[in-house]
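Colleague: Sequence first, predicted model second:
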Amino acid sequence: MQSTTGSEPFRQDDLIVRPVATRTPGVHALLAALHRYGFDAAPHPAGYDEVWERVTYLPGDTGDLDGHAAMRGEMALRSAASLLRRYHDCSALFAKSLAASYAWQLPARSPCEVICHGDFAPYNVVLNDGEVSGIIDFEAAHPGPRIWDLAYAVYRWAPLSSGVAIKGMDTLAAQVGRTRIFIDAYGLSVNERSTLLDVVVERLEALLVFMEREAARGIERYRRNLQEGHDRIYKEDIAYIRKCSTEIVAGLTG
């Protein structure tokens, strides 16, 4: 990330700096707890004041599926799922105590099993030697069930979208295959596999509600998202997932 102005995070030496927000105390408490319980694949909190919050920089490559070949690889896919499982297992140790003590950007969901990352996507991890080695950008963290967080991760990593133009990910069969690899590496139970798609749809619907609410509050980031048609993409993907649900579930449970 390059130094910038406004609401975008920027790098300052070995720190990542972004404007302080209501979520900041909770995010910093989460990061501190993760390291206290032995999870080293997240930034360290480095303090905040009335204007800025700071966390340590995690070295490695960053990027999204369309612009980073290694991020599209099976090694990255498997290691991402395994790391998400490690993160969930760690945050489960303190989720309930943390959930009740802080405000979060996204609404808490029941049951409170973990502190969801909230946006576990390729653009929010770091890659070293083809493996996902760290998680960044915890601004969307919030309490909830494991499968709530996993559902959005699957949506982004498969990716489960009708508009994918990336070779090797642009067919339903390829997306189902990548989803299967991800949930196998995560260790999702057989029973939960049959309900995963319903949770993906529910998660996207909740995201739409959040975006529209924040845009109505005048938050420029979300007003811009709506102007650029992000809501239309999510609605199209919801329709796509529902249309293909029988085939997808068969591929995940068979």
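Modeller: In hand now; what should we look at?
Colleague: Please make it C-alpha for all contacts and neighbour counts, starting now.
Modeller: Will do.
Colleague: Mind jotting down where the helices sit in the stretch 51-200 of the chain?
Modeller: 74-91, 95-99, 146-157, 172-186, 190-193, 196-216 (DSSP state H, counting those that start in this stretch).
Colleague: Quick one: closest of those helices to D119.
Modeller: In terms of C-alpha to C-alpha, the element of the helices of the stretch 51-200 of the chain nearest to D119 is helix 146-157, at 7.0 Å.
Colleague: that older thread, what's the closest of the helices of the stretch 51-200 of the chain to H35?
Modeller: Of these, nearest to H35 by C-alpha to C-alpha is helix 74-91, at 9.5 Å.
Colleague: residues making contact with the closest one?
Modeller: 33-34, 37-39, 70-71, 114-116, 120, 127, 130-134, 146, 157, 178, 181-183, 185-187 (C-alpha atoms under 8 Å, 6 or more residues apart in numbering).
Colleague: Filter the residues you listed down to the buried ones.
Modeller: Neighbour counting with 16 or more other C-alpha atoms under 10 Å marks 33-34, 39, 70-71, 114-116, 120, 127, 130-134, 146, 157, 178, 181-183, 185-186 as buried within those.
Colleague: List the residues that contact the closest residue to D119 other than its chain neighbours.
Modeller: Leaving aside its chain neighbours, D119 sits nearest to A140 (6.3 Å; criterion: C-alpha to C-alpha, 6 or more residues apart in numbering). A140 makes contacts with 104-106, 117-119, as judged by C-alpha under 8 Å, 6+ apart.
Colleague: this is the comparison structure:
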Amino acid sequence: MVYEVLPSGQSHPGRLVRIGERVHRPTGAYSAAVHGFLLHLERTGFAGAPRFHGLDGEGREILDYVQGEVPRPPVPGWAATDEALESVARLLRRLHDASEGYVPEADAPQHEPPPPATWSGTLVGHNDLVPDNVVFRDGSAVAFIDFDLCAPVDPLWDVAVALRHWLPIRDEADLEPAHLGTVPGHRFALFCAAYGLADEDRPRLLDAMLDCCVYADGFVRFHAGRGVPAWVTAMAEGRCERHQRSARWLHRNRDALLGGSG
């Protein structure tokens, strides 16, 4: 049987293991909300998320191991293609369609800090679609993983979070090599079209993307202030300054994004 320690993110560094075709990972304060949402997605037939299989003898959650490639940094060239971008948008649309009508349990804690009140809503979104949380096969996104930040939001907020990472919204000095030479406005239009976003909603989406940059800065500060080691390190390495540069870049390029250039 396969036993493998898996790469992990900020929440569970070095603590995820694959045993056979299942992933065992520690639960956290928001796990009840995550489990309820994953069970709902399974009931709807949405195939783009791991199934929840209860807890093991150590109290860890058991999830499907999703076969495929995850584009961890540095982002590989294939993950920066237009085709990969559009596949993420289409899968996000299917996730949102599957989320319609789901009402989380009232007493299930949601992650902190919550998304801005401006973007509150009733549709449960993933809210953390960084490249590390998307599984690809043959260059197309097939599943989202790590639903720890799922919560009810305006759908545009979830789209904005995804676009912040997949466009990406970055100052030129912060771009990874795979994204050098891409045309942000072109990628913005492709993502919106693949998701099915109406033209009249795109200016408001840009407002959400700017708020995402501000929120990301505050998110790092919030968790670093609580002494969470990964976020203390992120702050020391200049993550907040990068988010601030991203916000300034978006201010400068708003019109170009809407016009399909930038």
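Modeller: That came in fine, so what should we check first? Small disclaimer: the values here were computed from a predicted structure and weren't measured.
Colleague: Fetch the TM-score of the aligned pair.
Modeller: Remark: TM-score between the superposed chains equals 0.89 [TM-score structural alignment, normalised by the length of the first structure]; 248 aligned residues with a C-alpha RMSD of 2.3 Å.
Colleague: Now render the contacts of A140 of the first structure as a markdown table, adding distance to Q12 of the first structure and neighbour count.
Modeller: Formatted as a markdown table, the contacts of A140 of the first structure follow (distance: C-alpha to C-alpha, whole Å; neighbours: other C-alpha atoms under 10 Å):
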| residue | distance to Q12 of the first structure | neighbour count |
| --- | --- | --- |
| W104 | 25 | 20 |
| Q105 | 24 | 17 |
| L106 | 27 | 17 |
| H117 | 24 | 29 |
| G118 | 25 | 22 |
| D119 | 23 | 20 |
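Colleague: Just give me which of the residues you listed are shared by the second structure.
Modeller: Here is what carries over to the second structure from these, by both residues aligned by TM-score structural alignment, their matches' C-alpha atoms under 8 Å: 104-105, 117-119.
Colleague: Could you single out the nearest of those to R217 of the first structure?
Modeller: Closest approach between those and R217 of the first structure, by C-alpha to C-alpha: Q105, at 13.8 Å.
Colleague: The closest one matches what in the second structure?
Modeller: Structural alignment (TM-score structural alignment) places Q105 of the first structure against H111 in the second structure.
Colleague: so what's that match up against?
Modeller: 29-30, 148-151.
Colleague: make it 10 Å
Modeller: 28-31, 33, 148-151 (C-alpha atoms under 10 Å, 6 or more residues apart in numbering).
Colleague: Show me which of the residues you listed is closest to D171 of the second structure.
Modeller: L149 (25.3 Å).
Colleague: Counterpart of that closest one over in the first structure?
Modeller: Under the alignment by TM-score structural alignment, L149 of the second structure pairs with A140 in the first structure.
Colleague: gap between that match and R224 of the first structure?
Modeller: 18 Å (C-alpha to C-alpha, to the nearest Å).
Colleague: what's the answer for L15 of the first structure, then?
Modeller: From L15 of the first structure to R224 of the first structure the distance is 27 Å (C-alpha to C-alpha).
Colleague: Quick one: the strands in the stretch 1-150 of the first structure, in order.
Modeller: With strands called from DSSP state E, counting those that start in this stretch, the stretch 1-150 of the first structure shows them at 10-12, 15-19, 45-48, 52-56, 114-116, 125-128, 131-135, 142-144.
Colleague: other SSEs contacting the fifth one?
Modeller: Packed against strand 114-116 of the first structure by the contact rule (3 or more C-alpha pairs under 10 Å, 6 or more residues apart in numbering; DSSP states H and E) you find helix 74-91, helix 95-99, strand 142-144, helix 146-157.
Colleague: Which stretch of the second structure lines up against that strand?
Modeller: Under TM-score structural alignment, the counterpart of strand 114-116 of the first structure in the second structure spans residues 123-125.
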